[in-house]
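J.: all I have is the shape, not the residue letters:
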């Protein structure tokens, strides 16, 4: 069975800052079932949730700092009110430079996981490419990181950055098995951080192989960091690429999106 289809709002981050209801309306009209926010765009959790509910969109997960340290409980308060059960974030590349710096970075990941678990929430770890280019005495940094993570931490695999590091995303996904619960699906030349990304199926990655290799996927999340063309067109073509091939399924009954019910929702 295919996973439901979501979109990471980083793809339209600038536009969402200007007109969040308009962006959510376009996303819903394309047929995405959910969004993964990286910001609430000046809204309270209740206001943001009212908007997504009004457009028939779920919130599959959210990118937010690991809920550790002094601000940890406030972060959890915010996202618990939003109704999000999985918070996702990454270590910085410099934290992956040595095994010691990586282990120190994981202290806040594991602290966040313990705090989240007390509220019935989960933490997911999102990779970039440094996890797959750094190594410690011959051990891939990503493998060392996974071994030291709290077992409750799940994986959001970003297939694109795996490819940038020179590895096969499908092989990595298959090796990680059921711990991969979220997938960032994207496509492009897979050369580096400044890549202009393209609609899924138009680039160098074998999107289908990567998606099919995820054995326990909860959400297939399209993210295009930047594109030279129209972002909504690229997102629509990406959604079509996934759904027509049975790799993911969109929102049931998707069509012209409803508008918010009141000015308070804005």
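T.: Right, received. Where do you want to start? Fair warning: this is a prediction, and the values are worked out from it, not measured in the lab.
J.: okay, CA-based contacts and neighbour counts for the rest of this
T.: OK.
J.: quick one, helices of the stretch 1-150 of the chain?
T.: Assigned by DSSP state H, counting those that start in this stretch, the stretch 1-150 of the chain shows helices spanning 13-18, 20-30, 45-54, 72-82, 99-117, 141-148.
J.: helices or strands up against the fifth one?
T.: With contacts defined as 3 or more Cα pairs under 8 Å, 6 or more residues apart in numbering; DSSP states H and E, the secondary structure elements packing on helix 99-117 are helix 72-82, strand 122-126, helix 141-148.
J.: one more to weigh against that first structure:
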């Protein structure tokens, strides 16, 4: 395996960030995080860049819609930024890769729809290249729930992407969709450039579109995180994330960081 850098998706501490941006970043830095993955960064790139600099934090990756069309996939009344706006903001933050975090479930049911999504992301990648920013895609479970010619839609999708477009494999959501994440990583090879290191009991199995209730700190659930880290030979980042966590979020984040650092990741 490579030795991916530890990071955290800031969605994990979204409420804390809203209440106290500097205090939250200070806590992440004290735990040991030197990298974060930003979300919703286009409208606040200057503010985030200044805050990250104050706390010695970098944001080499981020999440922003690129293949979802002109409407926010979660709220159709909100227009998404243009690719040019996304990449300009990414440059302000020093990002090297922007991952599209969500494409609606109905766009993973047929080869035609999967091809449209791949074409849209390839087009965004061509724009990103002019800004020096790479593009990728982050999965949930909808990319695994219906097979296309015996293969998961994400596998079909990967073959339709430009070679420069990477994947950020969310290990929890892939497992929730029924994938063997080690076999999946073996098959996807160098397409997987980042991992979301996320664990859960998968009881109950999360339903499509619902907030999971089973997530636990990394290493305490049934997701094959250790084997997946070994299989992710080309991953550059190992990113802690909780979609939802009923306990003390800081305890959960710290446990995840310790799980990765015990493996020699920094």
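T.: Received it, and whenever you're ready, just let me know what you need. Just so we're clear, the structure is a prediction, and the values are computed from it rather than from any experiment.
J.: mean neighbour count and distance to residue 236 of structure 1 added to the helices of the stretch 1-150 of structure 1, as a markdown table?
T.: Formatted as a markdown table, the helices of the stretch 1-150 of structure 1 follow (neighbours: other Cα atoms under 10 Å; distance: least, Cα to Cα, whole Å):
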| stretch | mean neighbour count | distance to residue 236 of structure 1 |
| --- | --- | --- |
| helix 13-18 | 14 | 16 |
| helix 20-30 | 21 | 6 |
| helix 45-54 | 19 | 19 |
| helix 72-82 | 16 | 26 |
| helix 99-117 | 19 | 34 |
| helix 141-148 | 16 | 32 |
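J.: OK, contacts around the alignment partner in structure 1 of residue 123 of structure 2?
T.: For residue 123 of structure 2, the aligned position in structure 1 is residue 111, judged by TM-score structural alignment. Going by Cα atoms under 8 Å, 6 or more residues apart in numbering, residue 111 of structure 1 touches 67-69.
J.: what of residue 199 of structure 2?
T.: Contact analysis of residue 199 of structure 2 by Cα under 8 Å, 6+ apart lists 171-172, 215-223, 225.
J.: could you rerun that using 10 Å?
T.: Shown in contact with residue 199 of structure 2 (Cα atoms under 10 Å, 6 or more residues apart in numbering): 170-173, 175, 214-225, 240-242, 256.
J.: who's in contact with residue 154 of structure 2?
T.: Residues in contact with residue 154 of structure 2, defined by Cα under 10 Å, 6+ apart, are 108, 114, 137-144, 147-148, 160, 167, 169, 174, 184, 188.
J.: so which of the helices of the stretch 1-150 of structure 1 gets nearest residue 62 of structure 1?
T.: With Cα to Cα, the closest approach to residue 62 of structure 1 among the helices of the stretch 1-150 of structure 1 belongs to helix 72-82: 8.1 Å.
J.: where in structure 2 does that closest one fall?
T.: Alignment of helix 72-82 of structure 1 against structure 2: residues 83-93, by TM-score structural alignment.
J.: what about the matching stretch, how far off from structure 1?
T.: In this overlay with structure 1, the average offset of stretch 83-93 of structure 2 from its partner residues is 1.7 Å by mean Cα distance after the TM-score superposition for structure 1.
J.: from the chain's centroid, how far away is that stretch?
T.: Its chain's C-alpha centre and that of stretch 83-93 of structure 2 lie 17 Å apart, by Cα atoms, centre = their mean, to the nearest Å.
J.: how near is the nearest residue to residue 73 of structure 1 once chain neighbours are set aside to residue 7 of structure 1?
T.: If the residues on either side of it in the chain are set aside, residue 73 of structure 1 comes closest to residue 67, at 6.5 Å by Cα to Cα, 6 or more residues apart in numbering. To residue 7 of structure 1, residue 67 of structure 1 is 23 Å away according to Cα to Cα, to the nearest Å.
J.: now residue 98 of structure 1
T.: 33 Å.
J.: one more: residue 59 of structure 1?
T.: 10 Å.
J.: so what sits against both of those two?
T.: Residues touching both residue 59 of structure 1 and residue 7 (Cα under 10 Å, 6+ apart): 33-37.
J.: and residue 98 and residue 7 of structure 1? Which one has more around it.
T.: residue 7 (26 against 14; other Cα atoms under 10 Å).
J.: correct me, but the more buried one touches residue 239?
T.: Yes. Between residue 7 of structure 1 and residue 239 there is a contact at 9.1 Å, judged by Cα atoms under 10 Å.
J.: overlap of the contact sets of those two?
T.: In terms of Cα under 10 Å, 6+ apart, residue 7 of structure 1 and residue 239 are both contacted by the residues 32, 221-222.
J.: tell me the residue furthest from the middle of structure 2?
T.: In structure 2, the greatest distance from the average C-alpha position (Cα atoms, centre = their mean) is reached by residue 149, at 26.5 Å.
J.: map it onto structure 1.
T.: Using TM-score structural alignment, the partner of residue 149 of structure 2 in structure 1 is residue 137.
J.: in stretch 239-247 of structure 2, what counts as buried?
T.: Of the residues in stretch 239-247 of structure 2, 239-242, 244-245 count as buried by neighbour count, 16 or more other Cα atoms under 10 Å.
J.: gap between residue 145 of structure 2 and residue 107 of structure 2?
T.: Distance, residue 145 of structure 2 to residue 107 of structure 2, using Cα to Cα: 12 Å.
J.: shared neighbours of the two, which are they?
T.: residue 153.
J.: contacts only, for residue 180 of structure 1.
T.: 124-125, 153-157, 173-174, 213-219.
J.: now do the same for it: its match in structure 2.
T.: With TM-score structural alignment defining the correspondence, residue 180 of structure 1 maps onto residue 192 in structure 2.
J.: how near is that match to residue 183 of structure 2?
T.: 13 Å.
J.: so which residues of the stretch 151-266 of structure 1 form strands?
T.: Ranges of strands in the stretch 151-266 of structure 1, per DSSP state E, counting those that start in this stretch, are 154-158, 180-185, 219-222, 248-249.
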